[in-house]
Structure formats: C-alpha cells, structure tokens
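*Asks:* Following is a predicted model, sequence given first.
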Amino acid sequence: MTLANLLRPDAGLRVLVTAGAGGIGRRIVEGYREVGARIAVCDVSEETLAAFRNEVPDALAVNCDVADREAVADMVHQAREALGGLDVVVNNAGIAGPTGAVEDLDPVEWERTIRTDLDSQFYVAHETARDLKESRGSLINIASVAGRLGYAYRTPYASAKWGIIGFTKSLAAEMGPDGVRVNAILPGIVEGERIRGVISARAQALGVSYEEMEKRYLANVSLRRMVSADDVATTCLFLTSPGGANISGQAISVCGNVEVLM
C-alpha cells in the first residue's frame, strides 16, 4: 500500500454521524460518502432531515434528540439494522448553550447543555460499543477548544467539552484492548451561523459591537483565521484511515492554535 493510500479510509465503511444532516456533520458525511462509505445520520430538525433525505436518498436519516436516552437507543437500532453493523461513529451533536455570568444563568439551560453536549455522547457510546468492538472500529467525539481552555461566561458549554475529553481518554483505555480507537476532535472558531450567534451573544454580554468582538476572537488565534467544517471532516477521515490506525486517546485541536478563549 502506498503512503497516499494510507490516508484514504477503506471503502464500504458503515458510518453513523449524529447531527449529520447539516452543518459540520453534513460535511463529515459528504467526506465519507466520497470514499464509498454507507451512511446513517440523525438530527433533531425535521426540516433539515427532509432536505438531507432529498439530497442523499441512499442514507438512513432518523429524527432524534440525542439528549433523550430512549430516542438514542431506537436511533442506533435503526442504524445497525440499516447498515448491518457500525465501523465508525461520530458523536457530533451539540448546542452552544447560554452565555452569561454564572449567577445569572438559568439552571434549566445548564442542564440542557450538559444533557445535549455530554450526556448524549455517553448514550451513543453506550449503545454502539458492542458494534464497534465487533468491527474493531472507531469512535470520534467532537469536543471543542473550550475543552482545553477556560471560557468565561460559557461555563455550561466548557464544562461539557472538558467532560468529553475525560470521557474520550477513559474510553480509549477501556476499549483499546478490543481494538477500538477513541479520539476527540477539538474545533476552534468554525466559520458559519453558529459562531456568528456565539460572537453576537458575547458582544451583547460585554457591551461591544459584533465587529469588535470578532476581532478580539481572532486576535487570540495564532493563524488569525477561523477554521472550516472541511477541516473537521478531513480530520475525521484521517483518523479512520489506515494512516490513523495507531492514533487513540487523543484530543486533537483543529483550531489554528487558539491561545485564549474570551
């Protein structure tokens, strides 16, 4: 096998991507489809799913709120039945959560963020672990640079993402003897609608303009630029290629080197 081929995932992989019908998840799906993978996705938005089904009719697309443990169990069952097993699971679903000082945060919003961003990753791993052990497959948990840096006014989100890192490293040690690789990807400031919302909320919280807040964000990135969904997708592809066969238990930042989060 040539070195170039080592960077290409095997054809025919059976891939499940949560929140895979839009955004970063959709680009991850598109990357795997380009190398011949068979795909199952879930999403909480029926509108997003409808568009996905229209454009990708050969994939399974299930409506699922990943914060609902029983819904996750049913979704994974459908994916398993449709694909005949699972080789790759990408825990991509998550929400931004609230922005505000800790004394002002609504505890309901805290709980919702932890359920959606952290508990959901456990639910998916719990339901897919036997499949991945059988296929000696790969679990990729999407975290954030907020999982390695302090993030003032975003404590629910940061707490969940730090939790994902510990969950990932612990699972890698637990499942490694069964041949399962577990890694986390830590995107930085990913261009798109979500980060525009985050920057707007932070600007409002600090009483500055959107433009000023965006400038402050990028000043703390060594490369002075945002990353793209493609950057995250190609990292997923590498981790599940033959070239990534001995990478496990890692928290891989795809961020242009974010130095500080504001």
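*Replies:* In hand now; what should we look at?

*Asks:* Going by C-alpha atoms from here, please, whenever you check contacts or count neighbours.
*Replies:* OK.

*Asks:* how much space is there between the spatially closest residue to T48 that is not a sequence neighbour and E81?
*Replies:* Leaving aside its sequence neighbours, T48 sits nearest to A21 (Cα to Cα, 6 or more residues apart in numbering; 6.1 Å). Noted for A21: a distance of 19 Å to E81, by Cα to Cα, to the nearest Å.

*Asks:* cool, D43 as well?
*Replies:* Taken as Cα to Cα, the span from D43 to E81 is 18 Å.

*Asks:* The two: who's more crowded?
*Replies:* D43 (23 against 11; other Cα atoms under 10 Å).

*Asks:* residues contacting the more buried one?
*Replies:* T18, A19, G20, A21, L49, A61, V62, N63, C64, D65 (Cα atoms under 8 Å, 6 or more residues apart in numbering).

*Asks:* From these, which land in strands?
*Replies:* Members of these lying in strands (criterion: DSSP state E): T18, A61, V62, N63.

*Asks:* From those, pick the one nearest G249.
*Replies:* T18 (20.3 Å; Cα to Cα).

*Asks:* G100 falls within a helix, correct?
*Replies:* No: going by DSSP: H, G, I helix; E, B strand; the rest coil, the assignment for G100 is coil, not a helix.

*Asks:* That one: neighbouring residues, count only.
*Replies:* G100 - counted by other Cα under 10 Å - has 19 other residues nearby.

*Asks:* right, and it touches A205 too?
*Replies:* Yes: judged on Cα atoms under 8 Å, G100 makes contact with A205 at a distance of 6.8 Å.

*Asks:* longest helix of this structure?
*Replies:* Counting by DSSP state H, the longest helix found in the chain is helix 155-175.

*Asks:* Next, the residues that contact the helix or strand that that one is followed by from outside, please.
*Replies:* Next helix or strand after helix 155-175 toward the C-terminus (DSSP states H and E): strand 181-187. The list of residues contacting strand 181-187 from outside it, by Cα under 8 Å, 6+ apart, reads 136-147, 164-165, 168-169, 171-172, 175-176, 227, 232, 235, 245-255.

*Asks:* and what of stretch 205-223?
*Replies:* 99-100, 199-200, 202-203, 224-226, 255-262.

*Asks:* got it, and stretch 61-73?
*Replies:* By Cα under 8 Å, 6+ apart, stretch 61-73 touches 18, 21, 40-46, 49, 52-53, 75, 93, 115-116, 119-120, 123-124, 127.

*Asks:* now those residues: which count as buried?
*Replies:* 18, 21, 40-44, 49, 52, 75, 93, 115-116, 119-120, 123-124, 127 (16 or more other Cα atoms under 10 Å).

*Asks:* Surely I189 and M226 touch.
*Replies:* Yes: in this structure, I189 is within contact of M226 by Cα under 8 Å, at 5.1 Å.

*Asks:* got another, please set it beside the one above:
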Amino acid sequence: MKRVLITAGASGIGRAMAEGFADEGYEVWVTDVDAAALKACPDAWVCHQADAVDETQMAGVFAQMDGLDVLCANAGIAGPTARVEDVALSDWRACVSVNLEGAFLASKYAAPMMKAAEAGSIVLVSSTAGLFGYPNRAPYSAAKWAVIGLMKTLAMELGPYGIRANAICPGSVEGPRMEGVLAREAAAKGMTRDQVYNGYASGTSMRSFVEARDIADMAVFLASPKARRVSGQVIAVDGHTENPDPKVG
C-alpha cells in the first residue's frame, strides 16, 4: 500500500487531500497542531499532533515511518493583513516560518526516504500569492514565492533519484481561513465582507472561489502515474487569476 504524509492534514485543504488519497487506497498519515481536529479524523488514518516548524516533533513522526511515497507539505497560515510599514517583525517571522520552514522541514525528512526507494512525489502548497504581488499581504506573498523556489530546487536536486516535486497554487479557497482574510481586509479598508469577496472573485475568469477538493484532486493527480513526467511545475488551481483583487482598494 502506498503511503502519503500530509502536514496540517486534519482540516481545510489538508483534510480534503487526506480524503482524496484515502479514496485512492493510500495509507494516510496526518500531522497537525489542532488536537480536536485530529480526533475527528477517521480511525484508519495515522495521526500525529506535531508542529510543522518544530524539527524535533517532525523528525519524530518521520522516524516512525518505514517508507513514504507522497509528501504534501500543506501547513500554512494567512499572516497579517496590513500595509508593509504596519507589519510587526514578529508577525512577519511567524508567517514566513510556518509557510516556508514548514515546507522545508517536511521535504528535508522526506527526501532520504524517497531516495532510498528511488521514487516519490513531493507536493508543496504555495498560493496565487506566490505568483502575484498582493497588497497588504507582504509576509504571506513573500513566503509563498519562496515555496516555489524551494520546489524548483527540490525538483532539480531529487530528480536524478526518480523523485518529482511540484507546487500547487490555490486561489481563494472557500473556508474559515479565507473568511478571516476577508474580515480583516474589510475592516482595514472600510468595506463589507461581500465587497471584498466579490473583488477577489471578479479577478478570476471563472468569477468564483475554489473549493478544497479542487486542490486535493490536483495533488492526487500529481502523485499518480499519469503525472510521471510532471516535475518542477507551478500549477494554479484558482479559476484563472488574471489580476488579483482588481476592484478592492
């Protein structure tokens, strides 16, 4: 049975990924900091409460595995919504740490296991914020751009061992995290939540947000034999974001 490890896999995009891989017959391993969300996961999943940026905790999870076919480095936080001059250094560091260092640590410990098998698929979750500049989201955008650079390096470094690396760039995803972003941005700009929502949606050719399952479907595809020659790629799942948030601000 193939095995997948998903960081921040107990809710949101990570939970959708876990469900998608489970449907494909994978043995699902999940890490998350949210103990309550982990308890709500199916009994068949191997769940660990671990902070994606705590190297001791993450190393401990990987030490319990005797093989890994797919890594989905999904841990991330939205970070502050503020003008760059108003962003506290502590908030910058926290955002960059979770979004970038979390992907790095998971990849660091997955690589030796995949090298030993001479096969594997690494999927890093970036964002359309890693493709465009986003006003009032400097820490998040910077971190997500860096995730793409990490992925490109992994693809080149690990490719000779039969390991593929790709990045998924979700657009605006329906769910609690995006609702928090909408609320903070609305407050900062003196707008309503719906005005901000419509601004984001109107920046896509499909005029809509995406759902977590859309991201999960892409992750499952990238891990499949049908994507056996897909590596080093940045794939947006966003309904085509041409110009992010054009009507807001």
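*Replies:* Good, I have the coordinates. In this text, all values refer to a predicted model and were calculated from it rather than measured experimentally.

*Asks:* circling back: tell me the most packed of the ones in strands among the contacts of D43 of the first structure, by neighbour count.
*Replies:* T18 (29 neighbours).

*Asks:* Give me the distance between the counterpart of V70 of the second structure in the first structure and E134 of the first structure.
*Replies:* Taking TM-score structural alignment, V70 of the second structure has V88 as its aligned residue in the first structure. According to Cα to Cα, V88 of the first structure stands 12 Å off from E134 of the first structure.

*Asks:* What of D178 of the first structure?
*Replies:* 8 Å.

*Asks:* Then L218 of the first structure?
*Replies:* Relative to E134 of the first structure, and taking Cα to Cα, L218 of the first structure is found at 43 Å.

*Asks:* So for the two, which residue has more residues nearby?
*Replies:* In this view L218 of the first structure and E134 are compared by other Cα under 10 Å, and L218 has more residues nearby, 19 against 14.

*Asks:* That one matches what in the second structure?
*Replies:* By TM-score structural alignment, L218 of the first structure lines up with A201.

*Asks:* secondary structure element for its match?
*Replies:* helix 193-202.

*Asks:* mean shift between that helix and the first structure?
*Replies:* Superposing on the first structure and averaging over aligned pairs (mean Cα distance after the TM-score superposition for the first structure), helix 193-202 of the second structure comes out at 1.0 Å.

*Asks:* how about the helix or strand just after that helix, aligned to which bit of the first structure?
*Replies:* Next helix or strand after helix 193-202 of the second structure toward the C-terminus (DSSP H and E): helix 212-223. Aligned using TM-score structural alignment, helix 212-223 of the second structure spans residues 229-240 in the first structure.

*Asks:* what about the aligned partner of N136 of the second structure in the first structure, how many neighbours?
*Replies:* By TM-score structural alignment, N136 of the second structure lines up with Y153 in the first structure. Residue neighbour count, defined by other Cα under 10 Å, stands at 19 for Y153 of the first structure.

*Asks:* And R193 of the second structure, how far from R184 of the second structure?
*Replies:* 9 Å.

*Asks:* K226 of the second structure too?
*Replies:* 40 Å.

*Asks:* now V33 of the second structure
*Replies:* The value you get for V33 of the second structure to R184 of the second structure, if Cα to Cα is used, is 23 Å.

*Asks:* Repeat that for A138 of the second structure.
*Replies:* On the measure of Cα to Cα, A138 of the second structure and R184 of the second structure end up 14 Å apart.

*Asks:* The two: which has the busier surroundings?
*Replies:* Set A138 of the second structure next to R184 and count neighbours by other Cα under 10 Å: A138 wins out with 20 against 17.

*Asks:* For that one, give me its contacts.
*Replies:* R83, V84.

*Asks:* still on that earlier bit, which of the contacts of D43 of the first structure lies closest to V29 of the first structure?
*Replies:* Among the contacts of D43 of the first structure, G20 lies closest to V29 of the first structure (Cα to Cα), at 6.5 Å.

*Asks:* Quick check: the aligned residue for the closest one in the second structure?
*Replies:* Looks like G20 of the first structure aligns to G9 there (TM-score structural alignment).

*Asks:* Name the residue most distant from the centre of the second structure?
*Replies:* Outermost residue of the second structure with respect to the C-alpha centroid, by Cα atoms, centre = their mean, is G190; its distance is 29.7 Å.

*Asks:* Could you find the counterpart of that residue in the first structure?
*Replies:* For G190 of the second structure, the residue aligned by TM-score structural alignment is G207.

*Asks:* Over to T81 of the second structure?
*Replies:* So, by TM-score structural alignment, T81 of the second structure is matched to T99.

*Asks:* What distance do you get for that match to D65 of the first structure?
*Replies:* Counting by Cα to Cα - T99 of the first structure and D65 of the first structure are separated by 22 Å.

*Asks:* With I189 of the first structure instead?
*Replies:* From I189 of the first structure over to D65 of the first structure the distance is 25 Å, taken as Cα to Cα.

*Asks:* what do you get for R194 of the first structure?
*Replies:* 18 Å.

*Asks:* Count the neighbours of E85 of the second structure for me.
*Replies:* With other Cα under 10 Å as criterion, E85 of the second structure counts 7.

*Asks:* isn't there a strand covering it?
*Replies:* No: counting by three-state DSSP, E85 of the second structure is not part of a strand but helix.

*Asks:* Please tell me how far it sits from R15 of the second structure.
*Replies:* 35 Å.

*Asks:* Run a quick neighbour tally on the nearest residue to V210 of the second structure once chain neighbours are set aside.
*Replies:* Among residues not flanking V210 of the second structure along the chain, V173 sits closest, at 4.9 Å (Cα to Cα, 6+ apart). V173 of the second structure is flanked by 21 other residues according to other Cα under 10 Å.

*Asks:* Distance check, the counterpart of V173 of the second structure in the first structure against C255 of the first structure.
*Replies:* Residue correspondence to the first structure (TM-score structural alignment): V173 of the second structure is matched to V190. Using Cα to Cα, V190 of the first structure is found at 8 Å from C255 of the first structure.

*Asks:* Same check on I247 of the first structure?
*Replies:* For I247 of the first structure relative to C255 of the first structure (Cα to Cα), the value is 19 Å.

*Asks:* Mind checking which of the two has more residues around it?
*Replies:* Taking other Cα under 10 Å, I247 of the first structure and C255 do not tie; C255 has more neighbours (24 against 14).
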